[in-house]
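> 3D, please:
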Amino acid sequence: MTLQDLDAKALADFTEEVSAKYEELKARNLKLDLTRGKPSAEQLDFSEELLGQPGAGEHTTADGIDVRNYGGLTGITDIRSIYSELLGIPVDRIWAGDASSLNIMYDLILASYVWGNNDSEAPWKDLDKVRWICPVPGYDRHFTITEHLGFEMVTVPMTDEGPDMDAVRELVKDPSVKGMWTVPVFGNPTGITFSGKVCRELAEMETAAKDFRIVWDNAYAIHTLTDEFPVIHNVLELAEKAGNPNRFWFMTSTSKITFAGAGVAFFASSKENLDWYGTHAGVRGIGPNKVNQLAHARYFGDADGVRALMRKHAASLAPKFATVLDILESRLGEHGVATWTKPEGGYFISLDVVDGTASRVVQLAKDAGIALTGAGSSFPLHKDPDNRNIRLAPSLPPVEELEVAMDGVATCVLLAAAEKFAD
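Below you'll find the model as predicted:
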């Protein structure tokens, strides 16, 4: 029998019981944090040897470039060739930059806003409005960029295969719809991976705006929690074959592979898109940190070296995800008050609680010393119309702390649900 099916007396008894557990939880004076998908200290230690790379006297790339000097806007071939193999994209279609792919995304969209991109008839700032498709739940930092520029963000729901393509196809009939956010592999926060069918449909669909762009943020392309790595669909090739060669801005980075604040970001796209980006990137700076790029190339060795490192990450993360899922099932499963995703990779679990209670759950947890990402954070403007989604980030705490935190979160979910059903 679910919580909602209880009669008034049984619900009152249950509420009293879970309220007592919550008071016990508050009395523990916890200070636990599940807010962001940060690598743990153990994960950061995996790449400690990187700090010794490339080493004194080691400053020349395989093709003879001295990384200590200026230049090299596209990044060094040593690291680009490794990611070419990992992603299945030709080396000449990949640029390597500095640590954050978010910076590149921001630059691309800002340049389109100020000057228009290579397919634009006018700068986006000169248009009456710019609309942007936001699959939800989605990545809050994406939404922050389009919010910052004043774009109208239009949501479409996520399915088990990716965004609702019927909704997407309808929206792109509007020429003011200029772009779309995506996290196609182990998405943030759902963990959903786009199917091959959805990838093809996105590449092939007709759009009213010639300068429509899809930000293909493949941040978790190789972030498995199992022994298997996901299929990486070459959307650049799919789009080119469909006659839409400039559709995708493809991103990834080493941010959660080596050091989150000192990695290498990658941008892959059509030659025309890359050339256009270069006209702006070359003004913004003379070139990326090639010393860091060489350090990463030497540390990885090759694509198999990256995969070996990712298996270490999987071994560290998988028990944490299992802990969260086990506690959610054991504490909440029988009560019918929540559903959650069961990802096979990435950094997040998406938790949906009783409609109208997510903000209450987050506040109860905060009052008990457990920090959660704010309710609505996975939606544009932080507005979840159903007030039900909470993003869980299991990566940072050790398993022992995670057990305590998730048991506490489950208590908060039950208490908020009991209060809702008693109204």
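
> only C-alpha atoms from now on, for both contacts and neighbour counts.
Noted.

> what's the longest strand in the protein?
strand 152-159 (DSSP state E).

> what comes up buried for that one?
Buried residues in strand 152-159, counting neighbours by 16 or more other CA atoms under 10 Å, are found at 152-156, 158.

> now do the spatially most central residue of the chain against S195, distance only.
The chain has N188 as the residue nearest its centroid, 3.9 Å off, counting by CA atoms, centre = their mean. Distance of N188 to S195, computed by CA to CA, to the nearest Å: 16 Å.

> ok, now G376?
26 Å.

> same deal with V136?
Going from V136 to S195 by CA to CA gives 17 Å.

> who has more neighbours out of the two?
For V136 versus S195, the count of surrounding residues by other CA atoms under 10 Å is larger for V136: 25 against 17.

> please enumerate the helices of the stretch 201-350 of the chain.
Residue ranges of the helices in the stretch 201-350 of the chain, as given by DSSP state H, counting those that start in this stretch, are 235-241, 271-284, 290-300, 303-332.

> in a markdown table: the ones you listed, plus distance to G72 and mean neighbour count.
Conversion of the helices of the stretch 201-350 of the chain to a markdown table gives the following (distance: least, CA to CA, whole Å; neighbours: other CA atoms under 10 Å):
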| stretch | distance to G72 | mean neighbour count |
| --- | --- | --- |
| helix 235-241 | 24 | 19 |
| helix 271-284 | 10 | 15 |
| helix 290-300 | 8 | 23 |
| helix 303-332 | 22 | 18 |
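
> out of those helices, which comes closest to V409?
Closest approach to V409 among the helices of the stretch 201-350 of the chain is made by helix 303-332 (8.9 Å; CA to CA).

> following up with a second sequence; could you model it the same way so I can compare the two?
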Amino acid sequence: MATYSEMNKEDLQKELEVLKEEYAKICDADINLDMSRGKPGADQLKLSVKMLDILDADSDVKASNGIDCRNYGLLDGIPEAKKMMAGIMQTDPENIIIYGNSSLNVMYDTVSRSFTHGVMGSTPWCKLDKVKWLCPVPGYDRHFAITEFFGVEMINIPMNEDGPDMDMVEKLVSEDDAIKGIWCVPKYSNPTGISYSDEVVRRMANLKPAAKDFRIYWDNAYAIHHLYNGEQDEILEIMEECRKAGNPDMVFEFASTSKVTFPGSGIAAIAASKDNLDFIKKQMTIQTIGYDKLNQLRHVRFFKNVEGVKAHMEKHAEKLRPKFATVLDVLEKELKPTGVGSWTKPNGGYFISLDVMEGCAKKVVSMCKDAGVVLTGAGAPFPYGKDPEDKNIRIAPSFPTPEELLEASKILVICTKITAIEKLLG
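So this is what the prediction gives:
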């Protein structure tokens, strides 16, 4: 079969008529499918349901250091939870603070504190004329929402196959002291699934920022979210690389169990240098007496250790693999021959990134919505919701069933084909 760009106008018009008939039938079928967010499916949530039975009225609720988890105390988390999260984040427990249920909340809190109280003695950002931020794109929409909320000027950084364009990153941070941070999802990036190469991690750790209060916001959300045994991406540990580069204070690393156990009821953590953590704890002592230690204890008793977490994640992968395979198979068989789309094939994480023809993403997403398939808004993976090329679409396969995904993917392909032909016909 010839690709659409190779077909003449008459053949394209015939193809368009057939596709529009298919689309009209779909619109009449009253379909309701959601691929908009990376939510675990019900089958994944069942994997952790036994954790609800871990603690009862007769349970020993003392942490390993003897602290009663029902009471006040332990600002930075119980020792066994710190050890478990350190294992997930590949760092030492002394580098960890355990927070509440959401790493997004920890990131927001960290940015907010920088605005009100600066970073380790620097001028509070609220007193500066301008604050700028580097944003690898396409990226995580909720990251960009945080910095937009605080009025930060966001700068797009293109993503290469091994991570952000480091030539651009190095140049910008070394020349402009208004640049205070960079968002990073270093492993199975949202939404591309790209993992940073060793070279990118080392170059990131060796940055020479003009701003002393510049920080790498290293959101290691998918550190253990592999899809395939034997095809697991591994990345260098950023804190160790920063230490070796003489920049021990330059990174904040974040992680949580939100897609490991129960979203909204997990535990989150930040990892940073001692000086960073000491500065953070000064505010925390005002903000809280401590986070939910019973939930921390529940998680540790359920998993026992980080090896238990990894074994649990293999069960998640078994649920997710057929879903990713369904979407990728439809794209490969039904969209690839047309030549009007390209997509990522990640080894882990929660998303597939689809690029349609330039100028077509918004229309494809709108047509899908009219046909009963909800996708993440076109432009969401870019600061201010503006994809400069209007071509990227984030696909979230985790929540629907494989059967629903098959139907939704076929609808997505039909909408992509129609939009592409209409563009080619002018």
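
> give the contact list for D92 of the first structure.
Taking CA atoms under 8 Å, 6 or more residues apart in numbering as the contact definition, D92 of the first structure lies against nothing.

> corresponding residue for it in the second structure?
D92 of the first structure maps onto E94 in the second structure when the alignment is built from TM-score structural alignment.

> can you check T207 of the first structure too?
Taking TM-score structural alignment, T207 of the first structure has P209 as its aligned residue in the second structure.

> correct me, but its match touches V173?
Yes. Judged on CA atoms under 8 Å, P209 of the second structure makes contact with V173 at a distance of 4.7 Å.

> can you count the residues close to G181 of the second structure?
Counted by other CA under 10 Å, the residues lying close to G181 of the second structure total 24.

> next one: Y291 of the second structure
When neighbours are counted by other CA under 10 Å, Y291 of the second structure registers 20.

> sorry, back to before: just checking, what packs against the helix or strand that the longest strand of the first structure is followed by?
Following strand 152-159 of the first structure in sequence order, the next helix or strand is strand 162-163 (DSSP states H and E). Counting contacts by 3 or more CA pairs under 8 Å, 6 or more residues apart in numbering; DSSP states H and E, there are no secondary-structure elements packed against strand 162-163 of the first structure.

> mind listing residues that contact strand 162-163 of the first structure?
By CA under 8 Å, 6+ apart, the residues outside strand 162-163 of the first structure that reach it are 135, 156-157, 184, 192-195, 198.

> what span of the second structure is stretch 174-188 of the first structure aligned with?
Using TM-score structural alignment, the partner range for stretch 174-188 of the first structure is residues 176-190.

> also stretch 413-420 of the first structure?
The counterpart of stretch 413-420 of the first structure in the second structure, counting by TM-score structural alignment, spans residues 416-423.

> average offset between the matching stretch and the first structure?
Comparison of stretch 416-423 of the second structure with the first structure after fitting gives an average deviation of 0.7 Å (mean CA distance after the TM-score superposition for the first structure).

> so which bits of that stretch are buried?
With the criterion 16+ other CA under 10 Å, stretch 416-423 of the second structure contains buried residues 416-421.

> please apply the same query to stretch 241-248 of the first structure.
Judged by neighbour count using 16+ other CA under 10 Å, the buried positions of stretch 241-248 of the first structure are 244-248.

> list the ones among the buried residues of stretch 416-423 of the second structure that fall in helices.
When DSSP state H defines the helices, the subset of these inside them is 416-421.

> in CSV: those residues, plus distance to G372 of the second structure.
As requested, those are arranged in CSV below (distance: CA to CA, whole Å):
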residue, distance to G372 of the second structure
T416, 15
K417, 17
I418, 16
T419, 17
A420, 20
I421, 21
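
> looking at the helices of the stretch 201-350 of the first structure, which is nearest to F14 of the first structure?
Shortest separation from F14 of the first structure across the helices of the stretch 201-350 of the first structure is recorded for helix 303-332, at 13.3 Å, computed as CA to CA.

> can you give me the stretch of the second structure that the closest one aligns onto?
The aligned range for helix 303-332 of the first structure in the second structure is 306-335, by TM-score structural alignment.

> rewinding a little: A12 of the first structure is nearest to which of the helices of the stretch 201-350 of the first structure?
helix 303-332 (17.8 Å).

> what angle sits between the closest one and helix 290-300?
With axes from the mean of the first three to the mean of the last three CA atoms, to 10 degrees as the basis, helix 303-332 of the first structure and helix 290-300 are set at 80 degrees to each other.

> which residues in the stretch 1-150 of the second structure form strands?
If you assign secondary structure with DSSP state E, counting those that start in this stretch, the strands in the stretch 1-150 of the second structure sit at 33-35, 96-98, 132-137.

> quick one: contacts of the second one?
Residues from elsewhere that reach strand 96-98 of the second structure (CA under 8 Å, 6+ apart): 76-78, 81-82, 85-86, 267-272, 277, 291.
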